[in-house]
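Asks: mind looking at a prediction? Sequence and model below.
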Amino acid sequence: MKKYLHLCNNNSALIGLAMLILTTANVFAQKGVQPLLDRPALMSEIAKNATLLCVTRAGHRILAAGERGIIMFSDDDGQSWTQAEVPVSVTLTNIRFATPKKGWAVGHYGVVLKSENGGESWVLQLDGRRAATLMLEAAKSKANAFPDDIRAQRAVANAELFVQDGPDKPFLDIHMIDARNGFIVGAYNMIFYTEDAGTSWQPWLDHVENPEGLHLYSIRPMDRYLFMAGERGLFLRSEDQGQSFHMMPTPYDGTYFGLLAVATNERLLIFGLKGNVYRSDDYGDTWQKIEVGVSMTVTAAAELKNGMCVLTTQYGEVLISRDQANTFSKLSLEGEPFPLMDVVETFNGNLIVVGTRGVKMIPVSSKLASANKKYAGE
């Protein structure tokens, strides 16, 4: 339990969820109920009201995922939702698609799922048990090849602990370079690479400069670079397509939860705890703080088709930038706010946000368009 609380201690909206999941898992184990890794997600008519942690696009389809293995998809811009067939009941933390049909989802217990039909059904590719075994095998192989390398011997000891702990560590993000090659990242410097669409996964820890084994929350591409962000101010950059990641300094030593590559002006945003948002115009060499006017954790970001940028917060705020992420202002929303975890733009220009009360559409396309015209004319 301490490890889960350590992972979530910088995001209080998830602490209760993590404790509930652990308590439930222990009860199931004691009563001999089928483990969460082996139990398909329960189909429910109210799945869209569950705690959802991620949302994405696959062509014109929108997909959201979260607690208890719930994955849903919508083909009408979020007006209605259908629950997908998922082989596990663990919390899912992220979902990405390389094509409109081929996608991956990751989550707790080291789960990696794959879909080849646009997210309507999923198969299990990897779990924490197998991931830990792969890490141990790779560490032993390197230690045998370099018996005098102290770091290699230490890696074996660390991998043995992963095996002993069992599948208790989550994957948190995905980046697929294409439909065959990609990365998954997660807690305690867990990072794996695939070059066969996930049929096999290679431990990639040796390629990352992260000696303290800090959590990796986000991985994003921009031009010829790959970036990762994590806890305690961790920011990593790769200039060789992910063959190596090196630590780069940033102005903040708290946790970063995400990255956004702003395509309109090749600007990189990094965001996290206490409303901290920074921008870089030189691929992470230097950073400037963006005063976004909030003190709560910034949980997600997206660039819209019209070039505007959106941030969401743990308090339920939605922040809009109409000047390529130089400044942000709060969007006026109806209803009681709830913690938001992710955001995506619909095909018709509205926003879909997800969080602790499920999925919500924000019909702001006309509002944003008029606001943008006003801003452009100022």
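Replies: Right, received. Where do you want to start? Residues are numbered from 1 along each chain as shown.
Asks: use CA for all of it now, contacts and neighbours both
Replies: Noted.
Asks: which outside residues touch stretch 25-39?
Replies: With contacts defined as C-alpha atoms under 8 Å, 6 or more residues apart in numbering, stretch 25-39 is touched by P87, V88, S89, V90, Y109, D127.
Asks: out of those residues, who's nearest T56?
Replies: Nearest to T56 among the contacts of stretch 25-39, counting by C-alpha to C-alpha, is V90 at 18.9 Å.
Asks: ok, and the most crowded of the contacts of stretch 25-39?
Replies: V90 (28 neighbours; other C-alpha atoms under 10 Å).
Asks: quick one: that residue and M296, what's the gap?
Replies: 27 Å (C-alpha to C-alpha, to the nearest Å).
Asks: all strands of the stretch 1-150 of the chain, in order?
Replies: With strands called from DSSP state E, counting those that start in this stretch, the stretch 1-150 of the chain shows them at 52-58, 61-66, 71-74, 82-83, 92-97, 103-107, 111-115, 123-126.
Asks: mind putting the ones you listed in JSON lines, distance to K31 and mean neighbour count included?
Replies: Below are the strands of the stretch 1-150 of the chain laid out as JSON lines (distance: least, C-alpha to C-alpha, whole Å; neighbours: other C-alpha atoms under 10 Å):
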{"stretch": "strand 52-58", "distance to K31": "28", "mean neighbour count": "25"}
{"stretch": "strand 61-66", "distance to K31": "25", "mean neighbour count": "27"}
{"stretch": "strand 71-74", "distance to K31": "27", "mean neighbour count": "24"}
{"stretch": "strand 82-83", "distance to K31": "28", "mean neighbour count": "20"}
{"stretch": "strand 92-97", "distance to K31": "24", "mean neighbour count": "26"}
{"stretch": "strand 103-107", "distance to K31": "24", "mean neighbour count": "27"}
{"stretch": "strand 111-115", "distance to K31": "23", "mean neighbour count": "24"}
{"stretch": "strand 123-126", "distance to K31": "25", "mean neighbour count": "18"}
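Asks: structure two is appended below for comparative analysis:
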Amino acid sequence: MKAYSLLISIVIGTAGINASSVLASDGFRDVLDTPAVMTELASRQLITGLAKAGHRIVGVGRRGHIVYSDDEGTTWQQSQVPVSSDLNAVSFPSPQVGWAVGHDGVVLRSTDGGLSWERMLDARKARDLLRPGATDSDENDQAVVPDLSFLGLWFTTDQQGFVVGTFNQILHTTDGGKSWVSWSDEAENPEELHLYAIQAIGEELYVAGESGLLMKLDSKESRFRLLDSGTAGTFFGVTGTPGHLIAYGLRGSIVQSTDGGASWRKVEAQVTTSLIAGGVTQAGEVLLLSADGQVLVSRNHGDSFSKVAGLSPVPVAASIVPLDDGQSFVAGGGRGLSKQVLR
């Protein structure tokens, strides 16, 4: 399965490009070997992930497009990217060093604040890292490149971090992506459910996935422990502030924990469409973005949420990032990026 599984099929409706589908005899090139096309329309196409790199905003999206803004989202420039695979998420542990992940097992790194990127991993290189049985063989008993998509990532430093994705794939690096170790067997996910997001809230690291899956890193045991949220619906992300953990997902589902995931309570969402992105302003307000472009805000650490009125529609919404002024945000969707005022 390629494509955000439920998330892409429900929210975005686009599919990734399989790296193994190469028709060299007809002049086509593998997307892993084809740089993203430079186009003035890059910031007006689907943007699935947003992050801050210092004061810079960086967005990633379809066909390897990465764009950045140095004026709080007013204007955008396109980055140099060595692949044209669809990208899903981006994160910057420091203003200069950032990471992006996507379909075809792509992991990219930037060391110049997102201006240019290098490929650190792809499905071909990741083949030997996957769980036993994750790769298949063709009629000639040759290994087939797995249908692998990374959907989320989290780096604590420029050198150390995790990427997560379809079928419980979890990879960890401690040397800036030079080498990777599989952590899939260190996760309490026996059904190998898809993992959509990984996020630190305070000092704790959490993973969100399909069918109500939530996990928390036990750093002493080096293992992701299962949390019981009491919810069966898919979670697309976690957000919040220290001591106030929020998970959000399918059909407007929101649950909150104030004890590190030991217990949960349901929070009224006021929307019935899926919540697919979140963020926290500098003032500690929690923002959640729904698939149909509605924005919810909580000013009490997630105890309750209300709709933000007067916003411009965000068609096929997919990503959000609060801005430094504390009063506005940038949202990404099927028609690119828009800057909007929160209040």
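Replies: Sure thing, it's come through. Please read all numbers here as calculations on a predicted model, not as lab measurements.
Asks: TM-score for this pair?
Replies: Put the two chains on top of each other and the TM-score (TM-score structural alignment, normalised by the length of the second structure) is 0.93; 339 aligned residues with a C-alpha RMSD of 2.2 Å.
Asks: and the contacts of stretch 25-39 of the first structure, which two are furthest apart?
Replies: Farthest pair in the contacts of stretch 25-39 of the first structure, by C-alpha to C-alpha: P87 and Y109, 13.3 Å.
Asks: so V310 of the first structure, which state does it fall into?
Replies: strand (DSSP: H, G, I helix; E, B strand; the rest coil).
Asks: what residue of the second structure matches up with it?
Replies: Applying TM-score structural alignment, one finds that V310 of the first structure aligns to L287 in the second structure.
Asks: for its match, which non-adjacent residue is spatially closest?
Replies: V297 (4.7 Å; C-alpha to C-alpha, 6 or more residues apart in numbering).
Asks: sec struct for the aligned partner of the one you found in the first structure, please.
Replies: When the first structure is aligned by TM-score structural alignment, V297 of the second structure is paired with I320. What three-state DSSP gives for I320 of the first structure is strand.
Asks: leaving out chain neighbours, which residue sits closest to A302 of the first structure?
Replies: V310 is the one closest to A302 of the first structure (C-alpha to C-alpha, 6+ apart), at 5.2 Å.
Asks: and if you look at L129 of the second structure?
Replies: L129 of the second structure sits nearest to S182 (C-alpha to C-alpha, 6+ apart), 5.9 Å away.
Asks: how close does the one you found sit to F329 of the second structure?
Replies: Distance, S182 of the second structure to F329 of the second structure, using C-alpha to C-alpha: 35 Å.
Asks: between those two, tell me which one has more neighbours.
Replies: Neighbours per residue, other C-alpha under 10 Å: of S182 of the second structure and F329, the larger number sits with F329, 21 against 18.
Asks: where does the counterpart of T199 of the first structure in the second structure sit: helix, strand or coil?
Replies: Using TM-score structural alignment as the criterion, T199 of the first structure maps onto K178 of the second structure. With three-state DSSP as the basis, K178 of the second structure sits in coil.
Asks: ok, the nearest residue to K178 of the second structure once chain neighbours are set aside - contacts?
Replies: The shortest distance from K178 of the second structure to any residue other than its chain neighbours is 7.1 Å, reached at M120 (C-alpha to C-alpha, 6+ apart). M120 of the second structure is in contact with V106, V107, L108, R109, G177, K178, counting by C-alpha under 8 Å, 6+ apart.
Asks: in contact with the match of V297 of the second structure, which residues?
Replies: M308, C309, V310, L311, F328, S329, K330, L331.
Asks: of those, just the buried ones, PyMOL syntax please.
Replies: Only the buried entries of the contacts of I320 of the first structure go into this PyMOL selection, using 16 or more other C-alpha atoms under 10 Å:
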select buried, resi 308+309+310+311+328+329+330
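Asks: neighbours around the equivalent of P315 of the second structure over in the first structure, how many?
Replies: The equivalent of P315 of the second structure in the first structure is F338 (alignment by TM-score structural alignment). Here the count is done by other C-alpha under 10 Å, and F338 of the first structure has 17 residues near it.
Asks: so F338 of the first structure touches T312, yeah?
Replies: No - using C-alpha atoms under 8 Å as the test, F338 of the first structure is too far from T312 to be in contact (10.8 Å).
Asks: helices along the second structure, start to end?
Replies: 6-7, 123-126 (DSSP state H).
Asks: which residues in the first structure does the longest one match up with?
Replies: Taken onto the first structure by TM-score structural alignment, helix 123-126 of the second structure occupies residues 128-131 there.
Asks: quick check: that stretch compared with the second structure, mean distance?
Replies: Superposed on the second structure, stretch 128-131 of the first structure shows a mean distance to its aligned partners of 1.0 Å (mean C-alpha distance after the TM-score superposition for the first structure).
Asks: which residues does that stretch contact?
Replies: Contacts for stretch 128-131 of the first structure (C-alpha under 8 Å, 6+ apart): Y109, G110, V111, V163, G166, P167, D168, K169, P170, P203.
Asks: let's see that with 6 Å instead.
Replies: Y109, G110, G166, P167 (C-alpha atoms under 6 Å, 6 or more residues apart in numbering).
Asks: show me what the third one aligns to in the second structure.
Replies: Same thing as G166 of the first structure. By TM-score structural alignment, G166 of the first structure lines up with V145.
Asks: neighbours of that match, how many?
Replies: Count around V145 of the second structure with other C-alpha under 10 Å applied: 22.
Asks: now it. Nearest residue, chain neighbours left out?
Replies: In space, V145 of the second structure is closest to R124, 5.8 Å off (C-alpha to C-alpha, 6+ apart).
Asks: what's near enough to touch V321 of the second structure?
Replies: G279, F329, V330.
Asks: among those, name the ones in strands.
Replies: G279, F329, V330 (DSSP state E).
Asks: now, which of those residues sits nearest E210 of the second structure?
Replies: Out of those, the member with the shortest distance to E210 of the second structure (by C-alpha to C-alpha) is G279, at 20.1 Å.
Asks: wait, that closest one sits on L287?
Replies: Yes - contact status for G279 of the second structure versus L287: in contact at 5.2 Å, counting by C-alpha atoms under 6 Å.
Asks: residues contacting M341 of the first structure?
Replies: M341 of the first structure touches L53, T299, V354, G355, counting by C-alpha under 6 Å, 6+ apart.
Asks: circling back: dump the strands of the stretch 1-150 of the first structure to a markdown table, plus distance to S244 of the first structure.
Replies: Below are those laid out as a markdown table (distance: least, C-alpha to C-alpha, whole Å):
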| stretch | distance to S244 of the first structure |
| --- | --- |
| strand 52-58 | 27 |
| strand 61-66 | 30 |
| strand 71-74 | 33 |
| strand 82-83 | 38 |
| strand 92-97 | 23 |
| strand 103-107 | 22 |
| strand 111-115 | 23 |
| strand 123-126 | 23 |
